[in-house]
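>>> sequence? don't have it. structure:
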């Protein structure tokens, strides 16, 4: 008798910059969520659909849990917390190069309230020695009763293939939640906006990324079979000085961001794209409830 099909939801949580989005992209085998070395790159919950033999695992990538300062910070922490509701498994991701107690302290209270099994993922093991890893694994084992502790390197893909075998038996029996030919339930507009935001993150200074939001205002696929997809997007910043940096001298930075984003969007959509970008100042939008809502952070 063949085994029954299993399906369920798995939340990936952890502090900022521990590699949650990199891990999800590695599991899926495709780039779904944006990554950068800047804190709080991920702002919204994003679902990645992973089909395996005998089941479907829906991973939920979440913003890094940190001490919220601004309204936007608190929004991101709330998004991460909400992702834990009703999930079947939790992957708690930590950075192997950091001190275990520091990685654990902000999440200890949340972990204590979770009914679902928690698997500890110790990421970035390629950056420490084997002796250091053994000591840290022992220390984590004393901090919480984890279902499993899995050391891996998401950036290099080492140890990631083990996760499917650990997670699937923990999911309930039931049908797939999504068709097997889609990678995410996120709208194309959202993914396109994220790609543009990533290029701004990667190619501007440390001050700019936190103040940036991107909205796709036009997405026109046209009527001709081989026609261009026309996309118009607005990059919002908080100050005039930031606008100047994003645009760059003689528009060089905006052109670079647009070119890199267009190439990736064309790969995503499988079509030629005409991408038009604008930069708009929305003064102190990260602390304004109404402007945050307009920019997609509700």
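Yep, it's here. In this text, all values refer to a predicted model and were calculated from it rather than measured experimentally.
>>> from now on I want contacts and neighbour counts done on CA atoms only, so please keep to that.
OK.
>>> count the residues that sit near residue 201.
25 (other CA atoms under 10 Å).
>>> same deal with residue 51?
20.
>>> what does residue 97 give?
18.
>>> then residue 170?
For residue 170, the neighbour count with other CA under 10 Å is 15.
>>> that one and residue 89 touch, don't they?
Yes - using CA atoms under 8 Å, residue 170 makes contact with residue 89 at a distance of 7.1 Å.
>>> find residues that contact each of those two.
residue 117 (CA atoms under 8 Å, 6 or more residues apart in numbering).
>>> now residue 234: closest residue in space, sequence neighbours ignored.
Spatial nearest neighbour of residue 234, chain neighbours left out: residue 278 (4.8 Å); criterion: CA to CA, 6 or more residues apart in numbering.
>>> over to residue 206?
Per CA to CA, 6+ apart, closest to residue 206 is residue 38, 7.4 Å.
>>> so the one you found touches residue 199, yeah?
No - using CA under 8 Å, residue 38 is not in contact with residue 199, being 11.8 Å away.
>>> still on that earlier bit, what's the distance between the residue nearest to residue 234 and residue 58?
35 Å (CA to CA, to the nearest Å).
>>> give me the element the residue nearest to residue 206 is part of.
For residue 38, there is no host helix or strand (DSSP states H and E).
>>> that one - how many residues pack around it?
17.
>>> identify the residues contacting it.
17, 201, 206, 209.
>>> just the buried residues out of the residues you listed, in ChimeraX syntax.
The following ChimeraX line selects those of the contacts of residue 38 that are buried, judged by 16 or more other CA atoms under 10 Å:
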select :17,201,209
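>>> now the contacts of residue 38 in JSON lines, with secondary structure?
Output for those, formatted as JSON lines (DSSP: H, G, I helix; E, B strand; the rest coil):
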{"residue": "17", "secondary structure": "coil"}
{"residue": "201", "secondary structure": "helix"}
{"residue": "206", "secondary structure": "coil"}
{"residue": "209", "secondary structure": "helix"}
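>>> let's have the contacts of residue 38 in a markdown table, adding distance to residue 243.
Output for the contacts of residue 38, formatted as a markdown table (distance: CA to CA, whole Å):
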| residue | distance to residue 243 |
| --- | --- |
| 17 | 26 |
| 201 | 14 |
| 206 | 14 |
| 209 | 12 |
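>>> also this one, for the comparison:
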């Protein structure tokens, strides 16, 4: 049979379920998730190989409108990373949230104006719809906004219609050799993935108290026969944020470390010894040089 291989960008505004969809397709956690917008900050590739098809999904940061509180170097980086992912892909999956059309959805649609690749519209979280009868007229309404290759209602969380989406994506794969080994599932290193797991736990536990001026840097990643030793530095911008992260008697940082370590052990398939530290690095999120040193660079 003929081998096929192609790149598929998953795009949408923040918090519509892009990372959840990619994790569902791959059957394992590659991209971190939380209920906070802009949890994803980088392009993350998820590779799925089945028989003669290899699909390379590119999870992207949510495209957002630059506003007074979102006008930092890190916001510009996330928008650029999402836009860059649209170049030279074979298919685009554009995700929206149920029957809500927000100004940022229009921003994404406008970005797709010059994309020649077929665009599939995925209407996510339909399991949350109270009025299911509203879905069909909405699909007709939103379908008039562009000539979509297909429109699919789905639930990334529960897997509803996700196989149908994969089948639709597969129709647009070009004939090609596979770019990655059949057993590879991401282009990201283990260091990157464990840093993201720590950041996920911070976002989930402190999403309301701690703004987005937080990132994670891995200082040590050392594997021995029985255990992987990991030291992670959590960077914040203000002393008050450091106090929140550590918590009373260090309870918050212990909880974050415990949850992150359990996820790391599942991901790495072995025992992990995790040490977390918190450091104040003022202004890092609006300093392009600092961002590059922390791994925020376009591929």
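Everything's here; your move. Fair warning: this is a prediction, and the values are worked out from it, not measured in the lab.
>>> can you pull the TM-score for these?
With the length set by TM-score structural alignment, normalised by the length of structure 1, the two chains reach a TM-score of 0.95; 292 aligned residues with a CA RMSD of 1.2 Å.
>>> tell me the SS of the residue nearest to residue 234 of structure 1?
For residue 278 of structure 1, the secondary-structure state derived from three-state DSSP is strand.
>>> residues touching it, list them.
Residue 278 of structure 1 touches 232-235, counting by CA under 8 Å, 6+ apart.
>>> most neighbours out of those, which is it?
Going by other CA under 10 Å, residue 235 tops those with 24 neighbours.
>>> helices of the stretch 101-250 of structure 2, residue ranges please.
103-111, 135-143, 162-170, 190-206, 239-246 (DSSP state H, counting those that start in this stretch).
>>> so which bit of structure 1 is the longest one matched to?
Following TM-score structural alignment, the partner segment of helix 190-206 of structure 2 in structure 1 covers residues 188-204.
>>> hmm, back to that, alignment lookup: the residue nearest to residue 206 of structure 1 to structure 2.
In structure 2, the residue matched to residue 38 of structure 1 (TM-score structural alignment) is residue 36.
>>> so that match versus residue 205 of structure 2, what's the distance?
Going from residue 36 of structure 2 to residue 205 of structure 2 by CA to CA gives 10 Å.
>>> then residue 32 of structure 2?
From residue 32 of structure 2 to residue 205 of structure 2 the distance is 14 Å (CA to CA).
>>> what's the mean deviation for the longest helix that structure 1 contains versus structure 2?
If you go by DSSP state H, structure 1 has its longest helix at helix 252-269. Compared with structure 2 after fitting, helix 252-269 of structure 1 deviates on average by 0.6 Å (mean CA distance after the TM-score superposition for structure 1).
>>> how many neighbours does the equivalent of residue 144 of structure 1 over in structure 2 have?
In structure 2, the residue matched to residue 144 of structure 1 (TM-score structural alignment) is residue 146. Counted with other CA under 10 Å, residues neighbouring residue 146 of structure 2 total 12.
>>> also residue 138 of structure 1?
Count around residue 138 of structure 1 with other CA under 10 Å applied: 12.
>>> report the separation between it and residue 278 of structure 1.
Counting by CA to CA, the gap from residue 138 of structure 1 to residue 278 of structure 1 is 51 Å.
>>> just residue 164 of structure 1 next, same as before
42 Å.
>>> now do the buried residues in stretch 20-33 of structure 2.
Here stretch 20-33 of structure 2 shows 20-26, 29-33 as buried, counting by 16+ other CA under 10 Å.
>>> let's have those in CSV, adding distance to residue 117 of structure 2.
Output for the buried residues of stretch 20-33 of structure 2, formatted as CSV (distance: CA to CA, whole Å):
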residue, distance to residue 117 of structure 2
20, 23
21, 20
22, 19
23, 23
24, 23
25, 21
26, 22
29, 27
30, 25
31, 24
32, 27
33, 27
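>>> just those: which are in strands?
Among the buried residues of stretch 20-33 of structure 2, the subset assigned to strands under DSSP state E is empty.
>>> run through who's touching stretch 268-276 of structure 1.
Contacts for stretch 268-276 of structure 1 (CA under 8 Å, 6+ apart): 227-233, 258, 262, 265-266.
>>> what comes up buried for it?
272-273, 275-276.
>>> do the same with stretch 146-160 of structure 1
146, 149-155, 158, 160.
>>> report the two of the residues you listed separated the most.
Greatest spatial distance among the buried residues of stretch 146-160 of structure 1 (CA to CA): 146 and 155, at 23.3 Å.
>>> related to what we said a few turns ago, show me the contacts for the match of residue 144 of structure 1.
Residue 146 of structure 2 touches nothing, counting by CA under 8 Å, 6+ apart.
>>> measure it to residue 139 of structure 2 for me?
Taking CA to CA, one finds residue 146 of structure 2 at 12 Å from residue 139 of structure 2.
>>> cool, residue 127 of structure 2 as well?
Counting by CA to CA - residue 127 of structure 2 and residue 139 of structure 2 are separated by 15 Å.
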